[in-house]
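> Mind looking at a prediction? Sequence and model below.
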Amino acid sequence: MSGWAEWFAAQRAARETAGLQRALRPRAAGDDLIDLANNDYLGLSGRPEVRRAAAGAALRWGAGAGASRLVTGTTTLHAELERELAGFTGRPAALVFSTGYHANLSAVSALADRETLIVSDAHVHASLIDAARLSRATIRVVAHNDVAAVRDALSAAGGRRALVLTESVFSVLGDAAPVDDLAAACAEHDALLVVDEAHGLGVLGDGGRGLLHSRGLGGHPNVVMTATLSKSFGAMGGAVLGSPALIDHLVNRARPFIFDTGLAPAATAGALAALRVLRAEPGLPARIHERGAALADRLGVPRSAGAVLSVPMPSPQRAVAAQAEALAAGVRVGCFRPPSVPDGISRLRITTHVGLDDARWAHAVDVVARVVESRPALV
């Protein structure tokens, strides 16, 4: 066995011993399982008008954008989506990317360099962590949602440009960031606050306009918003929203944007159609919170600020077993294990969906409750 083969085998054996081995499990189109693991909170991916828009764009424009955005990969669809996203969220301008991951990589790596200080919440998404590393800035990780620690770090910046990284709703615990206080701290120190609204857009605020919009921070000059189009919008892609000067800078300096093929026309049109459905049906996000609150109370876990519920499990192995129990009963749930969890505690991750009818939702809740109630106590 070669050196690399031995290394791969040893790595896999270590993951299996720790209960951390993962595998891809393809799902078939149209299966009858109830999916509480995906992020299509509003059920917009399956809406007929969204599907028709995506299919129509593929027929008109082709399967892909054909080039990077700066060559010929920008279509009128991209421009429409950017204009309507900015208007919906109250931001001056927007730039669309192929994924939310690329949006975060671009925003942070184009704004920070070796002379910059990045102050990062300990629970931010991997895309923001990777973006901070890519920027080569000095990075200071502070305790989760600790505004005082952020202020201390900014005070010690020594005149350097500074970024503060957070999420509006955190993807594991489902809690919200104190964006008002963080924005105030950034304004005092002339720092930029980068807020990932991946789990806030479509869920929080007036008609799903996000946490920043709900707190009156839509046009705040010290706040940069990033988002994904693959969750509440049920499509694919990402966006950075802020001032025209910010967008101009990203177009010219963000390598993950400049050297990436543009978002495919079908995904662009699908996201645009989903945005228009949300705008026409502003009551959809309220149903997320109604169902989510009832589910949290049933499971005995804290209510989420968004659509993500997190149920701690005593071990990675028990989390995987509970996921399998739910699947055997016809319900998919998420399973988060290290390194995907910031505190090292394995969890079932359950997302609230409003696209399910009442009967299927009630059945899913019963299944999840039985699985959770049977778990051993945490020690």
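Yep, it's here. Residues are numbered from 1 along each chain as shown.

> From now on I want contacts and neighbour counts done on CA atoms only, so please keep to that.
OK.

> which residues in the stretch 251-379 of the chain form helices?
255-258, 265-280, 284-299, 316-328, 358-373 (DSSP state H, counting those that start in this stretch).

> Residue 146: what's it in contact with?
Residue 146 sits next to residue 121 when contact means C-alpha atoms under 8 Å, 6 or more residues apart in numbering.

> what's the spacing between it and residue 185?
12 Å (C-alpha to C-alpha, to the nearest Å).

> And residue 173, by the same measure?
Per C-alpha to C-alpha, residue 173 is found 24 Å from residue 185.

> which residues in the protein form strands?
34-36, 93-97, 117-121, 138-142, 162-167, 192-196, 223-228, 238-242, 308-312, 331-336, 347-351 (DSSP state E).

> Residue 320 is nearest to which of the ones you listed?
strand 331-336 (6.5 Å; C-alpha to C-alpha).

> chain center to the closest one: distance?
Remark: strand 331-336 is offset 17 Å from the chain centroid, using C-alpha atoms, centre = their mean, to the nearest Å.

> any idea what sits nearest the spatially most central residue of the chain, other than its immediate chain neighbours?
Centroid-nearest residue in the chain: residue 198, 3.3 Å away (criterion: C-alpha atoms, centre = their mean). By the measure of C-alpha to C-alpha, 6 or more residues apart in numbering, the closest residue to residue 198 outside its immediate chain neighbours is residue 227, 4.6 Å from it.

> then this one, side by side with the first:
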Amino acid sequence: MTSLNVALKADLEQRKAQSLYRYRKITQGPQGPFIQVDNKKLLGFCSNDYLGLANHPTVRTAFIQGANQYGVGSGAAHLVTGHTQAHHDLEEALAKFVNRPRALLFSTGYMANIGVINALLGRQDLVIEDRLNHASLIDGGRFSGAEFKRYLHGDDSALKKILESRIYQRKLVVTDGVFSMDGDIAPLAALSTVVEQHDAWLMVDDAHGLGVLGDQGRGTLEYLKLNEAQVPILIGTLGKALGTFGAFVAGEEALIETLIQQARTYIYTTAPPSAVATATLASLQLTQSESWRRERLIFLIQHFRKGATQLGLKLMDSMTPIQPLLVGSSEKALQISQSLLKQGIFITPIRPPTVPQGTARLRITLTANHTEEQVNQLLDSLARII
């Protein structure tokens, strides 16, 4: 039998030959428009820190105060001794923010998605997901033991056909609110109508909409004017627009209590540090009080798209901070990324299997801390390369 080392090396070399090998970049400082990467100061356009809160002084101060009060580690799972007043206060604030009775903190978005789907479904049930859903949602569906099906991206008629195919005990439809690699918004109104007609439940992961979309930054549901009855299960992450770490599930009392009793990714893991909760509470308050951050972000998105259109660049249809520049081949995406790096601009190439074959891209993301001049610098660099 071939040794493990030899077999794995062969697989890695094949990845390199296909321009699919991934390299970690080492950063030496905080998130911001400029980022120190491998000891070089670069203008970055690939962070999810959409509102520019990850290094906000108020958030940093709240983190330090939380560490001083609660220490660094939480010491145990939420159901043992790890659930502090800081966690509880944040859950209540998040629930109020998204207009839900309850919210429940999870350590990561990945754990939240897997935990919810597995807690709600079993072998007699059906889970249906958008074909372009985030990997955590896909894995949650696969791990649940329920029958797992996928519908064409954003296609409510395809979803309807699947729901009509046979009878199941429970049916859960799962979608991203904003798709992380395309930047487009799910047609949630149409999906919710189909779900209601077929006695199913709708779950939305709004990782990339929360804090960004809606007049108050409450996310995709606020932007589309949808209520809890239409979307009973809402997932939000804290490491994107809110600038910290972790995730939450929001919904009715019965949903949250069920997750506390049955979600294995909640029960069997150490609670996140309380200092993260105190920092997140501060960033949540800034998200609500400083609406100029969303307004500035909208301006920069429009400015970038206008400039890219004038250059003839092939952008995908997105009005969110995620502005994917479709390239096609993995090799070309890698080449463009490396050329931008030489000009002092950092954008990582996105290649299969993260995106489908033939759709490699530069996932350009804008933040409220970028300036118009920095966006122009990016456009000028793209004009020289492409």
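Thanks, I have it. Please read all numbers here as calculations on a predicted model, not as lab measurements.

> Do you know the score for how well these two fit?
The TM-score (TM-score structural alignment, normalised by the length of the first structure) is 0.94; 372 aligned residues with a C-alpha RMSD of 1.7 Å.

> Aligned counterpart of residue 134 of the first structure in the second structure, please.
Using TM-score structural alignment, the partner of residue 134 of the first structure in the second structure is residue 143.

> That match - how many residues pack around it?
The number of residues packed near residue 143 of the second structure is 15, by other C-alpha atoms under 10 Å.

> which residues touch the closest residue to it other than its chain neighbours?
Leaving aside its chain neighbours, residue 143 of the second structure sits nearest to residue 118 (7.0 Å; criterion: C-alpha to C-alpha, 6+ apart). For residue 118 of the second structure, the contacting residues are 140-141, 143-145, 263, by C-alpha under 8 Å, 6+ apart.

> corresponding residue for residue 118 of the second structure in the first structure?
Residue pairing (TM-score structural alignment): residue 118 of the second structure is matched to residue 109 of the first structure.

> how much space between residue 264 of the second structure and residue 79 of the second structure?
Taking C-alpha to C-alpha, one finds residue 264 of the second structure at 12 Å from residue 79 of the second structure.

> Same check on residue 53 of the second structure?
Note on residue 53 of the second structure: its distance to residue 79 of the second structure, by C-alpha to C-alpha, is 30 Å.

> Specify which residue of the two has the higher count of neighbours.
residue 53 (29 against 15).

> Once you drop chain neighbours, what's closest to the more buried one?
residue 243 (5.0 Å).

> Quick check: the aligned residue for the one you found in the first structure?
So residue 243 of the second structure corresponds to residue 234, using TM-score structural alignment.

> Contacts only, for its match.
Residues counted as contacts of residue 234 of the first structure (C-alpha under 8 Å, 6+ apart) are 39-46, 270-271, 274.

> okay, those residues in a markdown table with distance to residue 222 of the first structure next?
A markdown table is the format used below for the contacts of residue 234 of the first structure (distance: C-alpha to C-alpha, whole Å):
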| residue | distance to residue 222 of the first structure |
| --- | --- |
| 39 | 29 |
| 40 | 30 |
| 41 | 29 |
| 42 | 30 |
| 43 | 33 |
| 44 | 32 |
| 45 | 33 |
| 46 | 37 |
| 270 | 31 |
| 271 | 27 |
| 274 | 29 |
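
> So how do I select the buried members of those in PyMOL?
PyMOL command restricting these to the buried ones, with burial defined by 16 or more other C-alpha atoms under 10 Å:
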select buried, resi 39+40+41+42+43+44+45+270+271+274
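
> tell me which of the contacts of residue 234 of the first structure is nearest to residue 344 of the first structure?
residue 39 (22.2 Å).

> My understanding was that that closest one contacts residue 232; is that so?
Yes: counting by C-alpha atoms under 8 Å, residue 39 of the first structure touches residue 232, with 6.7 Å between them.

> In the first structure, what residue corresponds to residue 77 of the second structure?
Aligned by TM-score structural alignment, residue 77 of the second structure pairs with residue 68 of the first structure.

> quick one: its match and residue 167 of the first structure, what's the gap?
Taking C-alpha to C-alpha, one finds residue 68 of the first structure at 28 Å from residue 167 of the first structure.

> Neighbour count: those two, which is higher?
Applying other C-alpha under 10 Å to residue 68 of the first structure and residue 167 shows that residue 167 carries more neighbours, namely 28 against 17.
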